[in-house]
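[1] pasting the structure only:
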């Protein structure tokens, strides 16, 4: 068993590699060769990657694909998607192509408000705390002027600060619930810096407030941190067409297809087990673009799934209806993003991907990403209610299976041709390769 190591972060990159391969791999030489094979040949670029995080030993590549033909508010875009799962880019592209001739996607930003909170414990009279808050509220703004000046010049800043009584949920628990506009920045550092100053002002002012008792003056700040739940940072994306134009399958009529699509979404609205997988498919599209544009997909995931449960039960993020012969399919979800700061200015591929999207503002990027999620969900649910999900998925997965079995190029060509008319399973692909190899 390896021994714990002290000062790992202070080791050189090579020393870190030597330690990890010698202690945790069966073949240290082979492991080091794999690690080195993923280094960028451009030393300056590799150093840039090394400095993104701590204790870096190599890179883990994720394929970057392009989904073309997205008509969004009459602008034609090709969307970059970074993801390892097969069929996601193909499905999004298929949906984009289908809606291209039907007016494309229509989008609208409904809000851009972001949230942060100062959580504190106050053992005293709530009425006195409310009077205290009203008195010192202007000081929160003046104390952060040095932090907000640059953001204010761009049209952003602190929107509001309110005191919230949460003692019904937890004894003596209150919070400053703060809202912000951060324009094209994701704004995490800006928000957290403001919150920490709010906390400092809150504590210092409490010590000098004459109406507080000695115990009340010892107000205790627990933490100051932004929230990744941003229910008022919302975007909506929609597609629609006459039901008669929903000619996606030879197996069912457009009318039957529309009815099954609506039913499928209704099921995802009322059944959490289905809703989770339904929304995971949406996030396949969303996360791929969030990652490609250097944004925080973990924050987006957390906020989106919280929004899906906002009414007390986890439910579908998409909606579908048929009214007066018109099929509508739409999504509404929160997206806290940035197009300046962070990786957007550091990572060369991120900068290029944003360039491919015409260097969008945050609001424009919100709309593009919402469309990617809607397109992905339309493609997935369309497959589910017609041919089933596995036919298309396994077709895309075929190459992964062939690579796992170290198939040669001639074997891959033969397999692709064979499985145009045969069912693809892991076992059937292995059997086909075995037979092919036995023949030769």
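    Here it is on my side, so go on. Just so we're clear, the structure is a prediction, and the values are computed from it rather than from any experiment. Numbers count the residues shown, from 1 in each chain.
[2] Only C-alpha atoms from now on, for both contacts and neighbour counts.
    Will do.
[3] Which strand or helix spans residue 164?
    If you go by DSSP states H and E, residue 164 is part of strand 157-165.
[4] Identify the residues contacting that strand?
    130, 133, 137, 141, 148, 151, 173-182 (Cα atoms under 8 Å, 6 or more residues apart in numbering).
[5] try it again with 7 Å
    With Cα atoms under 7 Å, 6 or more residues apart in numbering as the test, strand 157-165 has contacts from 148, 151, 173-182.
[6] Could you identify the most distant pair in these?
    Greatest spatial distance in the contacts of strand 157-165: 151 and 173, 30.8 Å, computed using Cα to Cα.
[7] for the residue sitting nearest the centre point of the chain, what are its contacts?
    Of all residues in the chain, the one closest to the mean position by Cα atoms, centre = their mean is residue 297, 3.2 Å from it. Shown in contact with residue 297 (Cα under 7 Å, 6+ apart): 287, 290-291.
[8] ok, and here's another one to check against it:
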């Protein structure tokens, strides 16, 4: 069984970390190999996108301490931004004191949209579609026998009347499709293509666009955590002051879209990094998240923070989570396969539950920093290393240059270059 608590992991060498991950997961050296090499050959990449000339690498780190629904999970995170992996890991450690993260998901239902234009009578056409609903669903359900074998397929049909638009009125037909462990874009788009001629025959109109919607409001993931108030205390900050500071910071994001945009960006730091590591479509997840954040008419926080009757900090996060573990890059990219294997997920819903938990942890890390010592203190030393490397530092000089900049509180590339010249002279 995986143990997500590895003492001193940060101070280990790269090779020591790989060894500990292999032992804790457990993974074989062959399964770990893609993370050492980057996992993707130029030849494989050439079959994934167009006009390939090479590869572009990002760091892959492991978030520790996560317990999701009572199970320890080592979480792979792929991103370039410092502090995110460390912040999420520390918040996961605090969450363990309250039982870890509890996460749930709805059924993996995706929405396919068909835009029906050139309709003479919109409301009459809407009624006609509903009259043929059973046969349309039967047709859509027969398209993918493999998906149907695993319990997926067409579930419902909805019709919306758009009374006015830049081109006048039209209908929008929503096909609700259970995609099981896939992200679902190909299955849904294929089903919409197949239904289009029948929709045209029923309505007398023309089906123009036929495409999946990334506002996956029927495929929701939710996470919740309770942090014992005493565990929030550090330095000169009491647990109560940290708790209240986090709640006040959340309140800002709840009512102000300017703050909410940055607040939700912090959530997506955690979410996207796991989505990328597993070969899923992070642009789709981003689009769905931000559309969901404005579902009530104003852009707002995706998370909530408050306190329970005992004064403990309680956080929740709810957002669309259309991720898969079959098909797409998840099955093509060796590093993505290793990521899924590391987490031990067997279903797309399990993966979604882990991702939303990481998003909540990262949100708490950012709010805790903002509400206490400020975002720059913890971020500065990690950022300083990147600046030192950009200035040309290598080996031990990276830490030396970074440490001096942090001590001076001047983290700029021109200062890094000056310090580096001093060491080299």
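    All right, it came through fine. This one's a predicted model, so the numbers in the text were calculated from it and none came from an experiment.
[9] hang on, the earlier thing: quick one: which of the contacts of strand 157-165 of the first structure is nearest residue 18 of the first structure?
    Nearest to residue 18 of the first structure among the contacts of strand 157-165 of the first structure, counting by Cα to Cα, is residue 182 at 43.7 Å.
[10] looking at the alignment, what does the closest one pair up with in the second structure?
    When the second structure is aligned by TM-score structural alignment, residue 182 of the first structure is paired with residue 179.
[11] repeat for residue 133 of the first structure
    Per TM-score structural alignment, residue 133 of the first structure is aligned with residue 129.
[12] who touches its match in this structure?
    With contact set as Cα under 7 Å, 6+ apart, residue 129 of the second structure has these partners: residue 202.
[13] Now with 8 Å, please.
    159, 199, 202-203.
[14] Compare those residues with the first structure and list the overlap.
    With both residues aligned by TM-score structural alignment, their matches' Cα atoms under 8 Å, the contacts of the contacts of residue 129 of the second structure that the first structure also has are residue 159.
[15] could you redo the contacts of residue 129 of the second structure as CSV and give each row neighbour count, secondary structure and distance to residue 252 of the second structure?
    Formatted as CSV, those follow (neighbours: other Cα atoms under 10 Å; DSSP: H, G, I helix; E, B strand; the rest coil; distance: Cα to Cα, whole Å):
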residue, neighbour count, secondary structure, distance to residue 252 of the second structure
159, 18, strand, 37
199, 22, helix, 46
202, 16, helix, 50
203, 23, helix, 48
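[16] can you tell me which of the contacts of residue 129 of the second structure lies nearest to residue 377 of the second structure?
    Nearest to residue 377 of the second structure among the contacts of residue 129 of the second structure is residue 159, at 52.3 Å by Cα to Cα.
[17] corresponding residue for that closest one in the first structure?
    Per TM-score structural alignment, residue 159 of the second structure is aligned with residue 163.
[18] Mind checking which of the contacts of strand 157-165 of the first structure are in helices?
    148, 151 (DSSP state H).
[19] Grab the nearest non-local neighbour of residue 394 of the first structure.
    Among residues not flanking residue 394 of the first structure along the chain, residue 424 sits closest, at 6.1 Å (Cα to Cα, 6 or more residues apart in numbering).
[20] surely that neighbour meets residue 395?
    Yes: counting by Cα atoms under 8 Å, residue 424 of the first structure touches residue 395, with 6.9 Å between them.
[21] what about the longest helix in the first structure?
    Per DSSP H, the first structure has its longest helix at helix 362-384.
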